[in-house]
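Visitor: fold the following.
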Amino acid sequence: MNQTYKLPVVVLSLTVLLVIVLLPCQARAGHTGNDKKQFEFAEQLFTDKDFNRAITEYKRFIFLFPDNNLCEKSYYRICESYFKAERWEKAIESLEHFESKFPHSSMLNDAVYLKGMSEKNLKRYDEAISSFKSIIASCSEPLRNKAFYQVALIYVDTEEWDKAREYFLKVSDQNTLYPSAWLFSSGLENIGNLPHKSPALAGTFAAIIPGAGHLYTERPQDALIAFLLNGAFIWAAVELFNDDNYVAGGVVTFFELGWYSGNIYSAVSSAHKYNRRVKREFIQNLKDRCNISYFFDNDNSRHFLMVSMKF
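Guide: Alright, predicted model coming up:
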């Protein structure tokens, strides 16, 4: 009787043991297939430029497979997705997290570069320069040249022309960015020769003859309006005083003083606007001639600046 019951117990025990042994193997096999599909799906969204959904899928991959070797790349892809979606603040936040989590990553320098680009886009120039200079201090030649170039562009935006030329000239003549850097550097040598209108002179002209300051700053329509308006008020005030209508003459004179001082202020402002416009058009012309664009190589996880020249 005991032997009759022993056999089923032994079979049941062996079956349970077999299930315990085989189940984790099957789970691991399914786990491996799922992680590959999950990552490939996120990558496809990234390639399709559906960056917000890609971020969600990369985060899902990290949550489901925290020990997978592709987690590092997933964290980096999240950073890139925020950057490409032009969510600069989130890009910086995620890049700082990547730097702290993977301090020895092969993608670390690219992450710092991307952080600098995000800071530059937010016009946080001091922080961007700091990021780019850390690349200059620690990176190999290709990335260093891109960092030199970006620092130079920041100094162009802040109108620090000498510093901009200094960093453009640091770009290696063996690098693809060199022709563009050379063009910028050469162009900035001539920035002091641009047409310039003196604000003081514009104000003086406007004080002598209303409208003359605007004519000096090449705004003939404003010059005509200022001349006619001030002339009309001055003529009206003179006529009223000649007719002994002092109260009305005083009121007209009071308003004319406002128009007259406004004419001087506007002429000075016009000179400043003229100078800013000339500089802006000159710099934009340089940028258009260089035609700088940003490119990312998905296969190698590397960032590139593409430059085409116009002569």
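Visitor: C-alpha from now on. contacts and neighbour counts both.
Guide: Fine.
Visitor: confirm that Phe295 sits in a strand.
Guide: Yes. Assigned with DSSP: H, G, I helix; E, B strand; the rest coil, Phe295 falls within a strand.
Visitor: where along the stretch 201-311 of the chain do the helices fall?
Guide: With DSSP state H, counting those that start in this stretch as the criterion, the stretch 201-311 of the chain has helices at 212-216, 220-242, 246-290.
Visitor: Proceed likewise with the subsequent sequence, for comparison:
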Amino acid sequence: MKIVFLFLLLCTATVQFAQTGNVDFNSPYNIKKFADYLFCDKDYLRAALEYERLTDTNMSDTTEIKIALSYSYIKDYYSAIQKFSGIIKPSVYFNEAKLEEMKVNFLINDFAELRSYFKNSFITEVGKYQTEGEKLFNYSYLFTDDELPLKDEFILPFDVKEKEKISSFYDWKKEPPYKDGTLAGIMSAIIPGSGKIYVGETGDGIVAFITTTVFAFIAYDNFEAGHTTRGWIWTGVAALFYAGNVYGSVAAAQVHNAKITFEFNEGLNIYLNKKNYYIPKYEFCD
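Guide: The predicted structure follows:
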């Protein structure tokens, strides 16, 4: 009885193996199924390569946008722009592709191309996401030194919840809290350390004032006592600290300004990432 059972089990396994062996893994259906799995597993490069094995007749609107998104997600922005620009009407993802194209231009800091594309193509060709496109268009001015639009026009496309935050970004860009390096140097030339205090480095400013003053006094005292050689030595030391105090104040202003700029840009990027660059959420893997 056991022998018969084992025989039947072996036959069943053999049939199943034979059926599995007949599966065509290179069929369009299986290629797409595997690519979908890779995409949802966030293996975007392999997903894109699998999708691209499909012929034009087997390519769907969803597949096209997934290929473009895959390249965007792996930061192959050149390929992403090519794929997004290749998605044309009547694709159901035409509008999303054009907005994604603006996002990629934003990510590569090609703000001139972003603005040109928005004004010359996006406004006239895209039916949806006009508000989102205008937000990205306006936002791009915060990353460049180009003249800002009027504030009312700038914040117009943003909703009520965003307006306060965007308004603060605009005000900062319009009048950044920079420190004048030349003024810091002049102040420290007149009163040692005052330039650093102006920049916000109060402790360093006080130290610079004390050290420069002390060495200058020592030099003066030695001259008064008739120790000319030592007087000149201490004069040189005092002059060195004095010059360093002036130079340090100018440098401190430059460092301060660089830090302010970095923090501002970082804040912009964090906010944009939080908003996902105003791109709609896709439901491909839910």
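Visitor: TM-score them against each other, please.
Guide: In this superposition the chains share a TM-score of 0.69, using TM-score structural alignment, normalised by the length of the second structure; 258 aligned residues with a Cα RMSD of 3.9 Å.
Visitor: ok so, going back, of all the helices of the stretch 201-311 of the first structure, which one is nearest Arg60 of the first structure?
Guide: Among the helices of the stretch 201-311 of the first structure, helix 246-290 comes nearest to Arg60 of the first structure, with 40.8 Å by Cα to Cα.
Visitor: tell me the angle that closest one makes with helix 220-242.
Guide: Angle, helix 246-290 of the first structure to helix 220-242, by axes from the mean of the first three to the mean of the last three Cα atoms, to 10 degrees: 170 degrees.
Visitor: how close does helix 246-290 of the first structure sit to the second structure?
Guide: Compared with the second structure after the fit, helix 246-290 of the first structure shows a mean deviation of 4.9 Å (mean Cα distance after the TM-score superposition for the first structure).
Visitor: chain center to that helix: distance?
Guide: Centroid displacement of helix 246-290 of the first structure relative to its chain, using Cα atoms, centre = their mean, to the nearest Å, is 31 Å.
Visitor: tell me which of the helices of the stretch 201-311 of the first structure sits most buried.
Guide: Of all the helices of the stretch 201-311 of the first structure, helix 212-216 carries the top mean neighbour count, a mean of 25, counting by mean count of other Cα atoms under 10 Å.
Visitor: other SSEs contacting it?
Guide: On a contact count with 3 or more Cα pairs under 8 Å, 6 or more residues apart in numbering; DSSP states H and E, helix 212-216 of the first structure meets helix 199-208, helix 220-242, helix 246-290.
Visitor: other SSEs contacting the last one?
Guide: Which is helix 246-290 of the first structure. For helix 246-290 of the first structure, the packing partners by 3+ Cα pairs under 8 Å, 6+ apart come out as helix 178-188, helix 199-208, helix 212-216, helix 220-242.
Visitor: for Phe41 of the first structure, find the nearest of these.
Guide: helix 178-188 (38.3 Å).
Visitor: so what's the gap between that closest one and the chain middle?
Guide: Mean C-alpha position of helix 178-188 of the first structure versus that of the full chain (Cα atoms, centre = their mean) differs by 21 Å.
Visitor: how big's the offset between it and the second structure?
Guide: With mean Cα distance after the TM-score superposition for the first structure, helix 178-188 of the first structure averages 3.6 Å from its match.
Visitor: can you mark which positions in that helix are buried?
Guide: Neighbour-count burial for helix 178-188 of the first structure flags 178-185, 188 (criterion: 16 or more other Cα atoms under 10 Å).
Visitor: CSV for the residues you listed, including distance to Phe98 of the first structure?
Guide: Converted to CSV, the buried residues of helix 178-188 of the first structure look like this (distance: Cα to Cα, whole Å):
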residue, distance to Phe98 of the first structure
Tyr178, 31
Pro179, 34
Ser180, 32
Ala181, 31
Trp182, 35
Leu183, 36
Phe184, 34
Ser185, 35
Leu188, 38
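Visitor: state whether Phe106 of the second structure and Tyr139 are indeed in contact, as I suppose.
Guide: No. Using Cα atoms under 8 Å as the test, Phe106 of the second structure is too far from Tyr139 to be in contact (9.5 Å).
Visitor: out of the helices and strands packed on helix 212-216 of the first structure, which is closest to Ala42 of the first structure?
Guide: Proximity to Ala42 of the first structure (Cα to Cα) singles out helix 246-290 among these, at 34.5 Å.
Visitor: whereabouts in the second structure does stretch 219-231 of the first structure align?
Guide: Aligned by TM-score structural alignment, stretch 219-231 of the first structure falls on residues 201-213 of the second structure.
Visitor: how about TSV for the helices and strands packed on helix 212-216 of the first structure, with distance to Ser74 of the first structure added?
Guide: Listed next are these as TSV, based on distance: least, Cα to Cα, whole Å:
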stretch	distance to Ser74 of the first structure
helix 199-208	55
helix 220-242	59
helix 246-290	34
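Visitor: so which of those is nearest Gly192 of the first structure?
Guide: Counting by Cα to Cα, Gly192 of the first structure lies closest to helix 246-290 out of those; the figure is 9.8 Å.
Visitor: that closest one versus helix 178-188: what angle between them?
Guide: 150 degrees.
Visitor: quick one on the thing from earlier: distance to Leu45 of the first structure added to the helices of the stretch 201-311 of the first structure, as a markdown table?
Guide: Converted to a markdown table, the helices of the stretch 201-311 of the first structure look like this (distance: least, Cα to Cα, whole Å):
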| stretch | distance to Leu45 of the first structure |
| --- | --- |
| helix 212-216 | 56 |
| helix 220-242 | 54 |
| helix 246-290 | 32 |
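Visitor: nearest approach to Pro103 of the first structure belongs to which of those?
Guide: Nearest to Pro103 of the first structure, of the helices of the stretch 201-311 of the first structure and by Cα to Cα, is helix 246-290 at 35.1 Å.
Visitor: angle of the closest one against helix 199-208?
Guide: Using the same axes, to 10 degrees, the inter-axis angle of helix 246-290 of the first structure relative to helix 199-208 is 150 degrees.
Visitor: contacts only, for His303 of the first structure.
Guide: By Cα atoms under 8 Å, 6 or more residues apart in numbering, His303 of the first structure lies in contact with 110, 294-297.
Visitor: er, Asp159 of the second structure actually
Guide: Contact partners of Asp159 of the second structure, counting by Cα under 8 Å, 6+ apart, are absent.
Visitor: aligned to it, what sits in the first structure?
Guide: With the correspondence set by TM-score structural alignment, Asp159 of the second structure lines up against Tyr178 in the first structure.
Visitor: how close does that match sit to Lys170 of the first structure?
Guide: Using Cα to Cα, to the nearest Å, Tyr178 of the first structure is found at 9 Å from Lys170 of the first structure.
Visitor: again with Asp50 of the first structure
Guide: 37 Å.
Visitor: same question, Ile129 of the first structure
Guide: Applying Cα to Cα, the value for Ile129 of the first structure to Lys170 of the first structure is 15 Å.
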